[in-house]
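A.B. asks: structure for the following, please:
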Amino acid sequence: MKRYPIPCGKKTIWLEIPDPIPVQWVESHEMTPVPDVKSAVEDALHHPIHSARLRDLVKPGQTVALIVTDITRQLPEETIVPPLLEELKQGGIRKKDITAVVATGTHRPNTPEELREKFGKIVDEISFINHNSYNKEELVSLGTTKSGIPLVFNRTVARADIRISTGVIETHLFAGYSGGVKSIAVGVAGEETIGATHNFQMMQETRLGIVEGNRFRSFLNEATRLLRLHFIVNVVQTGKKEVVKVVAGDPVEAFQEGVKVARNLYEVEIDRPGEIVVSGVSYPKSLDLYQATRAANVVVFGPQPVVTKGGVILIPAPCEDGCGHPGYCDIMKKAQDVDDIIAISREEGFAPGEQKALILARILKQARIVMTDCLLTEETLKGLYLESVPTLQEAFDRELKKNPKARVVLIPDGLLTLPILKEIR
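C.D. replies: From the prediction side, this is the model:
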């Protein structure tokens, strides 16, 4: 019997698997963390990619919108932001002219306690506001893209003289990799913009890890040509949230340099798909079902699925905050079956957040999803076409009993690691 550590929120579950069972352990590559994050940020700011230094981009008296990540993105902004503020100070920018805008997208607003936990004493030094994609009084329309996508953004961000963003570069279902201009074109966009880009058609043309030729990424770049993002500071992190790279400078060029590092870290070749796939979820993505089920994305939406047709994906996550965005739950509960969810998406479209119903439906066409160690009731999960078993061990044992010859794939970090079948390479 072998024991394997699988993250589940803030704890680790040890999964026992009999020795004869073929197991593929799929973990992101080893990469040495930077010795000191603050020094790495300062070095990136002093040597920006395809850009002048930030202090030379600004002028005294200008207003600055500093777009920062919300609580669902775990990166050390308490360490990243102070060097940014120092650069702005050297350029003559006063702290009273800086507003930190939390890029919530369609997520809930962050509480004052969460902001203090994430940003520390910075919350006492500059103004912080939560973006609200639904409040039209806080939004402004800037027209449409060439393809007709409405461009609606946070008013504070749009009116600022200078726009800067922080972010993390990691695998993303629509954007291929998150980071770069996504923080402004989605993070502080209005619901019309987000809804028009997170739909059935867009999803047919995107894949995890695919940036080049990505229609969604093309939209991001077009949007920020109309509402310029002047400068970014992005990080690449291990599954343990250790920073291995900091890039700063031009939002497109610096992002591309970061993606090179991210690919070497996250993309892992495997020999074959499995009938049973376990995909772990660490805090804070484990807080709600909306985020936690992203652990199934890497299993199905990479270049090729790494779970066999009719297989099962086991996801251990407590989901203390419940389902997350309620819209997708309502859609799934009203649908007749999984095919009906896909049909609704194709014919009617979804509001922001509701696209999760389509994502889950497409996954369920490939494999079952079993949530374990989850606080949501079995009845709630059943209404979303998901199964529930009290513990990961119990769920695994049940599946192995059904299929004693099952091949197993274990992905301890189901949010970052991108398994790729060797034949695809």
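A.B. asks: make it CA atoms for all contacts and neighbour counts henceforth
C.D. replies: Will do.
A.B. asks: now T79: which helix or strand?
C.D. replies: helix 77-90 (DSSP states H and E).
A.B. asks: mind checking how far that helix is from the chain centre?
C.D. replies: Helix 77-90 sits 24 Å away from the centroid of its parent chain (Cα atoms, centre = their mean, to the nearest Å).
A.B. asks: go on, stretch 73-87?
C.D. replies: 19 Å.
A.B. asks: now the closest residue to E387 other than its chain neighbours, what's its secondary structure?
C.D. replies: Closest residue to E387 in three dimensions, ignoring its sequence neighbours and counting by Cα to Cα, 6 or more residues apart in numbering: V370, at 4.5 Å. The three-state label for V370, taken from DSSP: H, G, I helix; E, B strand; the rest coil, comes out as strand.
A.B. asks: can you show me the helices along the stretch 51-200 of the chain?
C.D. replies: 54-57, 77-90, 112-119, 155-159, 182-185, 191-197, 200-204 (DSSP state H, counting those that start in this stretch).
A.B. asks: just name the most buried of those.
C.D. replies: Scoring the helices of the stretch 51-200 of the chain by mean neighbour count under mean count of other Cα atoms under 10 Å gives helix 182-185 as the most buried, with a mean of 26.
A.B. asks: what packs against that helix?
C.D. replies: Identification of packing neighbours for helix 182-185 by 3 or more Cα pairs under 8 Å, 6 or more residues apart in numbering; DSSP states H and E yields strand 64-69, strand 162-168, helix 215-226.
A.B. asks: structure for this one too, so we can compare:
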Amino acid sequence: MGDTIGAADQVLDDETVRAFVAGQLRREDLDGKSVCVIVPDATRSCPLPLLLGAVHEALHGRAGRVTVLVALGTHAPMSQAQLAKHLGGPYPGFDVRNHEWWEPSALVSLGVIGADRVAELAEGRMRREVDVTLNRAVVEHDVCLVVGPVFPHEVVGFSGGNKYFFPGVAGQEIIDFSHWLGALITSASIIGTRGVTPVRALIHEAAALIPSRRLALCLVVQSGTGALHAASFGTPEEAWAACADISAETHIQYLHAPVRRILSLIPEKYDDMWTGAKGFYKVEPIVADGGQVILYAPHITRISEMHPEIEEIGYHCRDYFVKQWDRFAHHHWGVLAHSTHLRGAGTWDEETGEHGRVTVTLATGIPEDVVRRANLDYLDPAAVDLEALADDPETMVIPQAGEVLFRLR
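C.D. replies: Down below sits the predicted model:
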């Protein structure tokens, strides 16, 4: 079993964290070994300068070779300036790289999960083989060390652990596949679900094919501050499970009644709507039928840098795609999944068309014509009166939206 420090009602000081990391890595057989350290990008709150500094102190001059691989999934690559700010450092002897998910030569296939096994893991929702492809740096190191936080997550239930391999440093096919499985279950149904969800089961199955030894330093981060409530070290499965239990106490807030209108204030770490949409995912469960979510982010000027096809497809509920699958099956399934996650629950049929459960309104720097063409409502951010909405008894304002999940009791 792995070791865990901290709890939902604690905040760990830096010295305690450094001592924990040093002690855990000291006990591992890492002398002369090559180590791939997998870390999140800047869309996740995490005190990486503290953690990577501790890892560097423990491994520099001891491990034979260390690569730090930034788990982008299919997000945009980080610049050298962004990496320096995000990771801290410098870390002499550490090679820092983005996960080049768009570059076939950066990837390697570990094998295939067969269609029957996929159907079993997916509880019958999908039956198709999937090629398990990920960044070749993972298999070219003796040991892989995941360092990253655990939060409620719209695709898998709770993020973290083996999710840093799939989709974190994976090829697009398995990323799309896992996200569409989550979309079939729906974001509102799976987000914040404890235990091994069907998507988590698929990720565990894929990770078992990795030939390198897998370790994880999983973390529960105090949202908005970057301080740590807890840390757990062990296998990715053990460390993730321990932190998911604490995250469920820390990152989920419960309401007794639904809210008519939500104003989600999207922090600047989300620089497009592809990532900023978390401000919707985390509040959808508490919005009343017929209610509204306003995503307020004047700094966001585009829907997605890396996935422009979302502007053509637009945002739609799950059944819009499922009931017209022949029209949409050729698109990237991860894009379709993102579409359903931001549009939320709804219905579609050929006669009456599409009906969303709630209205999704963007008050961003994205031009009005682009927003409306993408099937979302538009509000000029300059017309948003934050004080008036905060005083409105029918409106709930969520600061630093995107990490804390809101649910009804």
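A.B. asks: if we can go back for a sec, of all the helices of the stretch 51-200 of the first structure, which lies closest to E137 of the first structure?
C.D. replies: helix 155-159 (8.3 Å; Cα to Cα).
A.B. asks: which outside residues touch the longest strand seen in the first structure?
C.D. replies: Across the first structure, the longest stretch assigned as strand under DSSP state E is strand 307-316. Strand 307-316 of the first structure is contacted by residues 7-8, 273-281, 292-293, 295-296, 299-300, 366-374, 391-392, 395-396 when judged by Cα atoms under 8 Å, 6 or more residues apart in numbering.
A.B. asks: map D245 of the second structure across to the first structure for me.
C.D. replies: Using TM-score structural alignment, the partner of D245 of the second structure in the first structure is K260.
A.B. asks: check the mean deviation of the strand or helix carrying that match from the second structure.
C.D. replies: Using DSSP H and E, K260 of the first structure sits in helix 253-266. When the second structure is superposed, helix 253-266 of the first structure averages 1.4 Å from its matched positions, counting by mean Cα distance after the TM-score superposition for the first structure.
A.B. asks: which residues sit against that helix?
C.D. replies: In contact with helix 253-266 of the first structure (Cα under 8 Å, 6+ apart) are residues 28-31, 48-50, 169-171, 177, 179-180, 209, 232, 234-236, 238, 245-248, 416-418.
A.B. asks: any idea how far it is from the middle of the chain?
C.D. replies: 15 Å.
A.B. asks: residues in contact with the aligned partner of E212 of the first structure in the second structure?
C.D. replies: Matched across to the second structure, E212 of the first structure falls on G195, judged by TM-score structural alignment. Listed by Cα under 8 Å, 6+ apart, the contact partners of G195 of the second structure are A241.
A.B. asks: how does it look with 10 Å?
C.D. replies: V156, G157, F158, A201, A241, A244, D245 (Cα atoms under 10 Å, 6 or more residues apart in numbering).
A.B. asks: what about it, distance to G168 of the second structure?
C.D. replies: As judged by Cα to Cα, to the nearest Å, G195 of the second structure and G168 of the second structure stand 20 Å apart.
A.B. asks: and D392 of the second structure, by the same measure?
C.D. replies: Relative to G168 of the second structure, and taking Cα to Cα, D392 of the second structure is found at 40 Å.
A.B. asks: again with T67 of the second structure
C.D. replies: In terms of Cα to Cα, T67 of the second structure sits 15 Å off from G168 of the second structure.
A.B. asks: again, but for E120 of the second structure
C.D. replies: Distance, E120 of the second structure to G168 of the second structure, using Cα to Cα: 23 Å.
A.B. asks: can you get me a residue count around the residue mapped onto M371 of the first structure from the second structure?
C.D. replies: In the second structure, the residue paired with M371 of the first structure is L362, using TM-score structural alignment. Neighbourhood size, L362 of the second structure [other Cα atoms under 10 Å]: 25.
A.B. asks: I'd say L362 of the second structure and L379 touch.
C.D. replies: Yes - using Cα atoms under 10 Å, L362 of the second structure is in contact with L379, at 6.0 Å.
A.B. asks: which one's more surrounded, D392 and G168 of the second structure?
C.D. replies: G168 (26 against 12).
A.B. asks: ok, which stretches of the stretch 301-409 of the second structure are strands?
C.D. replies: Taking DSSP state E, counting those that start in this stretch, the strands of the stretch 301-409 of the second structure run over residues 346-349, 353-356, 359-364, 377-378, 395-398, 405-408.
A.B. asks: wait, which of the ones you listed is closest to L336 of the second structure?
C.D. replies: The nearest among these, by Cα to Cα, is strand 346-349 at 14.7 Å.
A.B. asks: can you list contacts of that closest one?
C.D. replies: 316-324, 340, 353-358.
A.B. asks: okay then, goodbye and thanks.
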